[in-house]
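# predicted structure and sequence below. I'll ask about it afterward.
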Amino acid sequence: MPQDDPHHHDPRQLAPATQRNREPILAVLREVLPAQGQVLEVASGSGEHAVHFAAAFPGLVFQPSDPDPAALASIDAWTRDSGLSNLRPAIRLDATTPRWLVTEADAILCINMIHISPWAATEGLIRHAAELLPTGGPLYLYGPYRQSDVPLVPSNAVFDDSLRRRNPKWGLRELEAVAELARDGGFGEPEVTAMPANNLSVVFRKR
């Protein structure tokens, strides 16, 4: 069906936050990602991040994923639109499941998932990342966190409250709890970078 058909449904989703955070995230990823290999993105959402990063790192192959069928359609539509050859078709992946369809990854990205999912998703992410990543391979996390030694800013407190009202299993996680889970899973200490809008970039490297 032609794109200009008024009845044509464009599956591409737009995430306004992506426009604001993709360049700050990219600046961190330039210091974190390997020069070549495969990057698995967990919870790719609209797919806009995957397209932006694949364009910036032509030496890497990006594998986007998401558990939501609408997100998968959006990712694949953005991928087709980009024309990038280093961006694979999206795969359905739920972080909580015992088996993933991915067998290898040199780096793993997970942006804005941990606070909008049950704790079991974080447990699954770290468990699978430990199985997939090589020694020194990075697990990159982005989003808002609670930190025991840092007062929660009002905007994050309001956001946390709204998340918990939507789903009691959601909410901002304690960075220390995530770091402890990663440590127990075979990762080193977190490399934390403060980001705009009171978010953090958190990198764990496989020991």
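On my side now, so go ahead.
# when you work out contacts or count neighbours from here on, use the C-alpha atoms and nothing else.
OK.
# outside of stretch 138-155 itself, list whatever touches it.
Stretch 138-155 has contacts (CA atoms under 8 Å, 6 or more residues apart in numbering) with 32-33, 106-115, 129, 156, 172-176, 198-206.
# narrow these to those in helices?
V32, A129, N156, L175, E176 (DSSP state H).
# list the residues that contact the third one.
Counting by CA under 8 Å, 6+ apart, N156 makes contact with P144, N198.
# measure it to L175 for me?
Distance, N156 to L175, by CA to CA, to the nearest Å: 14 Å.
# go on, the second one?
Separation of A129 from L175 (CA to CA) stands at 17 Å.
# looking at these two, which is more packed in?
More neighbours surround A129 than the other of A129 and L175, with 27 against 18 (other CA atoms under 10 Å).
# pretty sure E104 sits against H128.
No: at 10.2 Å, E104 does not count as touching H128 under the criterion of CA atoms under 8 Å.
# show me which of the two is the more surrounded one.
For E104 versus H128, the count of surrounding residues by other CA under 10 Å is larger for H128: 20 against 15.
# who's in contact with the most centrally placed residue in the chain?
The residue lying closest to the centre of the chain (CA atoms, centre = their mean) is C110, at 2.0 Å. Taking CA under 8 Å, 6+ apart, we find C110 in contact with E41, V42, A43, S44, L139, Y140, L141, Y142.
# make CSV from the residues you listed and add secondary structure and distance to H9 to it.
Listed next are the contacts of C110 as CSV, based on DSSP: H, G, I helix; E, B strand; the rest coil; distance: CA to CA, whole Å:
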residue, secondary structure, distance to H9
E41, strand, 26
V42, strand, 26
A43, coil, 23
S44, coil, 21
L139, strand, 35
Y140, strand, 33
L141, strand, 32
Y142, strand, 31
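# another one to put next to it:
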Amino acid sequence: MDKPTAPSCARNRGPILAVLQPLLQDARSVLEIGSGTGQHAVHFAAAMPHLRWQTSERAQHLPGIGLWLEEAALHNTPAPMVLDVAEGPWPDGRFDAVFTANTLHIMGWPQVVALFEGVATVLAPGGVLAVYGPFNEGGRYTSPSNAEFDQWLKARDPHSAIRDVEQVDALARGCGMTLQADHAMPAHNRLRVWRR
């Protein structure tokens, strides 16, 4: 089996890391939801060796993540864990931070709700949730490319869609989290940070 690769990870990992490093300088443990290929985990864990970076994904993606982790052989990346946001199992422990990239627009809205509700059960008091990806504002696309991307998403899966920041912020508030920062990122993406 070859290691899975996502070209977008190579493009966005630098700008994401630039936001995460100061944000997570005092954190010790991070849960990554929807780790995908595992590329982000290896890059971020190598750059932030003080963190224990826990990857998670649906079961079918774990072998690919495992290949990236095995090759990197980092001391701070434990074995990936199975996590389906709607079905669990959510870990028993608490994390100083939760990170997820390019997931909210792939999931259906019930799964987005389940993600925030699950994060509320594993995020330590004062912990942060950092979400990277495209967002709409005021019910409108922020760029023509995002409009095109959203049409592609919906053609692929009618439950997928770029999410409105207002709806996501309301969901976060309902789960005990307050918006702390909204970072503009390349290619009309954002990195939004909530604190519990």
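Thanks, I have the structure now. Computed from a prediction, not measured in an experiment: that's the story for all the values here.
# where's the corresponding residue of structure 2 for the residue nearest to the centre of structure 1 relative to G176 of structure 2, distance?
Counting by TM-score structural alignment, C110 of structure 1 lines up with T100 in structure 2. Using CA to CA, we find T100 of structure 2 at a distance of 18 Å from G176 of structure 2.
# what of Q151 of structure 2?
32 Å.
# next one: P110 of structure 2
Counting by CA to CA, the gap between P110 of structure 2 and G176 of structure 2 amounts to 18 Å.
# same deal with V85 of structure 2?
V85 of structure 2 is 18 Å from G176 of structure 2, where distance means CA to CA.
# now do the strands for structure 2: every range, in order, please.
Here structure 2 has its strands, by DSSP state E, at 29-33, 52-57, 81-82, 95-101, 123-133, 135-136, 163-164, 178-185, 189-195.
# so which of these is nearest H43 of structure 2?
Distance to H43 of structure 2, taken as CA to CA, is lowest for strand 52-57 among the strands of structure 2, at 10.5 Å.
# so that closest one matches what in structure 1?
So strand 52-57 of structure 2 sits over residues 61-66 in structure 1, by TM-score structural alignment.
# from the chain's centroid, how far away is that stretch?
10 Å (CA atoms, centre = their mean, to the nearest Å).
# over to stretch 47-58 of structure 1?
Here the centre of stretch 47-58 of structure 1 is set off from its chain's centre by 12 Å, with CA atoms, centre = their mean.
# need the residues that contact it.
Identification of contacts with stretch 47-58 of structure 1 by CA under 8 Å, 6+ apart yields 13-15, 18, 22, 26, 41, 44, 60-62, 64, 71, 74-76, 78-79, 82, 84, 86-87.
# ok, stretch 152-160 of structure 2 next?
Counting by CA under 8 Å, 6+ apart, H105, I106, M107, G108, W109, A161 sit against stretch 152-160 of structure 2.
# between the residues you listed, which has the most around it?
With neighbours taken as other CA under 10 Å, the top of the contacts of stretch 152-160 of structure 2 is A161, carrying 23 neighbours.
# that one -> structure 1?
In structure 1, A161 of structure 2 lands on G171 (TM-score structural alignment).
# same thing with N146 of structure 2?
Under the alignment (TM-score structural alignment), N146 of structure 2 maps onto N156 of structure 1.
# any idea how far that match is from G143 of structure 1?
Using CA to CA, one gets 11 Å for the distance from N156 of structure 1 to G143 of structure 1.
# and A54 of structure 1, by the same measure?
Taken as CA to CA, the span from A54 of structure 1 to G143 of structure 1 is 20 Å.
# how near is P24 of structure 1 to T103 of structure 1?
Distance of P24 of structure 1 to T103 of structure 1, computed by CA to CA: 29 Å.
# whoops, I mixed them up, G47 of structure 1
21 Å.
# looking at those two, which is more packed in?
Between G47 of structure 1 and T103, counted using other CA under 10 Å, G47 has the larger neighbour count: 28 against 10.
# before I go, just wanted to say thanks for your time.
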